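K.L.:
heads up, no residue letters with this:
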């Protein structure tokens, strides 16, 4: 469902990220399955990914991203009154990763919950945070995208094991005199659920058996066709709702699933690939973490500047998609 242009009173004012130390390169994978660096780069644009250590879980990565944010921006952590974590790979079904973040920083009187919308999760969490701030009940909400997809990756399946990595990114959404959230978009096609999934307590979908035994299973060809068709249409809808056009868009930040998908989307939008921000080259497909990682890379490199018009778009399992058009409001690489 598309919303009309929004006169929001919230903006993103801080950002941080964290990835595990261990690197899994394409050459490492070539020793595990029948593949090679050239083939992986040509098909996906991925060169390496980060992998959580045996004792490192989603909460550790999320806490690392929040600590990075707090180190870089002058902010009293006690003033944060909400935490939303987007993840498909929490430490445990409950308690939430968000509650572990709350404990780590002693954020008292704080709403804290996890949400699962797979690769669309971070943008869906931003939409949720914006709505909560608009109610006036909350003023500062941490939105975190974090995944430890290595935990559910089948490293004998060369079609999926070359893709996924672990990481976390966090932003602060807070009340502002002038809002930065301009338009949003969302859609779900539940019938497409079997195209990308990991089975759990149930191993069937509407009576059809699911494979994989809890590992990621993906029909890459069909997901590709769906995404490269739907995302460009949705970005154009958001721009139209906000009274803007493609020429005014400074940055397109899609879920970093696969560079070939991003190239196809940009081509369909007549948008130069140089105006797309991604994170898959060195971090792989990190699902809910891929967009905040791409944003923080661009902030650190000085690409993303205050005032830029930015389209975020997440898409994946569900089949769910979620987009936001916003005006970037962080002032510099290191602080406000």
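P.N.:
Yep, that arrived. This is a predicted model, so every value here is computed, not measured.

K.L.:
make it CA atoms for all contacts and neighbour counts henceforth
P.N.:
Will do.

K.L.:
now the helices for the chain?
P.N.:
Secondary structure of the chain by DSSP state H: the helices cover 26-30, 37-44, 58-72, 97-105, 121-134, 158-161, 220-241, 259-269, 280-283, 290-300.

K.L.:
who wins for proximity to residue 315 among those?
P.N.:
helix 220-241 (7.0 Å; Cα to Cα).

K.L.:
quick one: list the elements packing against that closest one.
P.N.:
Using 3 or more Cα pairs under 8 Å, 6 or more residues apart in numbering; DSSP states H and E as the contact criterion, the elements in contact with helix 220-241 are strand 181-188, helix 259-269, strand 309-316, strand 320-327.

K.L.:
next, format the helices of the chain as a markdown table and append distance to residue 253 and mean neighbour count.
P.N.:
A markdown table is the format used below for the helices of the chain (distance: least, Cα to Cα, whole Å; neighbours: other Cα atoms under 10 Å):
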| stretch | distance to residue 253 | mean neighbour count |
| --- | --- | --- |
| helix 26-30 | 24 | 17 |
| helix 37-44 | 17 | 16 |
| helix 58-72 | 19 | 23 |
| helix 97-105 | 25 | 20 |
| helix 121-134 | 11 | 24 |
| helix 158-161 | 22 | 17 |
| helix 220-241 | 11 | 17 |
| helix 259-269 | 9 | 18 |
| helix 280-283 | 12 | 22 |
| helix 290-300 | 7 | 24 |
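
K.L.:
also this one, for the comparison:
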């Protein structure tokens, strides 16, 4: 028998403010058609003034708890993936812990930019498999609108804010690929590529900074690395492309999503796509897409899912799980 980290509940939250592509036309040399053609994005959500990463994370987490039918004090751990925490410290995860009314266990943040939720899932899986936790809330939440250079049309039109969350619970499986839960994880990073996607400020440099990206270079790395990590995770699980019911990718750019699916030989009909409505929400994009995919009726119990992401660092990885 094998202990598996099984999805018990999922939820998401999007800020009320919706920003259409056409809203940028008054201040930037861009058009709705230009943005759609290059990214597939049609709109995104921006957090309200005073609305923080932990606020959004708490709402997504509560939705996941409600679906799971459990309370915050039934959790052992909260792991929050974010690059835009409310404060330098304490962690946004501990803020969510307090806002949910969770009085035990422990909470911490993971920072791997757009790959953060994959890294957080891998950490949650390890905690459950080792017996250190029975139930883990895994959240991705970002307010990337706070680190945009609004004069840079190549980046500011791509990103949005939001949060998504999963409740993972230890359950006993037979140790086969038919088990529900996380079947394999695959993580990578390579700091040599830092300069193609980064924020040009931080605490030790005493500046806030803005997101900077070499789009062509990121694109060049993304498809190859995403397909390779997905293949590696499937191989570790003892599965192949034909076993996959859904790819749920990081929602950065429709061309990257299409290119990765093509390289893996998986038709777009088996890919959950939300980038048109959310933009790139960094660490929040995968749990958002999982939650929306469930709400649409696409993802069903027993489905085999491959989820993958790449972000600044560069950091990238994939998780294979049976819903």
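P.N.:
Structure's in. What do you need? Nothing here was measured: the structure is a model prediction, and the numbers come from that model.

K.L.:
circling back to that earlier point, any idea which of the helices and strands packed on helix 220-241 of structure 1 gets closest to residue 168 of structure 1?
P.N.:
Of all those, strand 309-316 sits nearest to residue 168 of structure 1, with 15.2 Å by Cα to Cα.

K.L.:
now do the closest one against helix 121-134, angle only.
P.N.:
Direction vectors for strand 309-316 of structure 1 and helix 121-134, defined by axes from the mean of the first three to the mean of the last three Cα atoms, to 10 degrees, enclose an angle of 120 degrees.

K.L.:
returning to what we had before: nearest to residue 28 of structure 1 among the helices and strands packed on helix 220-241 of structure 1 would be which one?
P.N.:
Nearest to residue 28 of structure 1 among these is helix 259-269 (20.4 Å), distances taken as Cα to Cα.

K.L.:
so that closest one matches what in structure 2?
P.N.:
Aligned by TM-score structural alignment, helix 259-269 of structure 1 corresponds to residues 254-264 of structure 2.

K.L.:
average offset between that stretch and structure 1?
P.N.:
On the superposed models, the aligned residues of structure 1 are on average 0.9 Å from stretch 254-264 of structure 2, with distances taken as mean Cα distance after the TM-score superposition for structure 1.

K.L.:
ok, and what's touching that stretch?
P.N.:
By Cα atoms under 8 Å, 6 or more residues apart in numbering, the residues outside stretch 254-264 of structure 2 that reach it are 38-41, 219, 222-224, 226-227, 231, 241, 247, 249-251, 267-268, 271, 275.

K.L.:
sorry, back to before: any chance of the helices and strands packed on helix 220-241 of structure 1 in CSV, plus distance to residue 195 of structure 1?
P.N.:
Written out in CSV, the entries for those read as follows (distance: least, Cα to Cα, whole Å):
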stretch, distance to residue 195 of structure 1
strand 181-188, 13
helix 259-269, 16
strand 309-316, 9
strand 320-327, 11
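
K.L.:
which residue numbers in structure 1 does stretch 147-166 of structure 2 align to?
P.N.:
Under TM-score structural alignment, stretch 147-166 of structure 2 corresponds to residues 152-171 of structure 1.

K.L.:
how near is the residue lying closest to residue 267 of structure 2 once chain neighbours are set aside to residue 110 of structure 2?
P.N.:
Counting by Cα to Cα, 6 or more residues apart in numbering, the nearest residue to residue 267 of structure 2 once its immediate chain neighbours are dropped is residue 261, at 6.5 Å. Spatial separation of residue 261 of structure 2 from residue 110 of structure 2 under the definition Cα to Cα, to the nearest Å is 27 Å.

K.L.:
once you drop chain neighbours, what's closest to residue 20 of structure 2?
P.N.:
residue 43 (4.3 Å).

K.L.:
count the neighbours of the one you found for me.
P.N.:
Residue 43 of structure 2 has 23 neighbours, counted by other Cα atoms under 10 Å.

K.L.:
that one against residue 17, yeah?
P.N.:
No. Under the criterion of Cα atoms under 8 Å, residue 43 of structure 2 lies out of contact with residue 17, with a separation of 10.3 Å.
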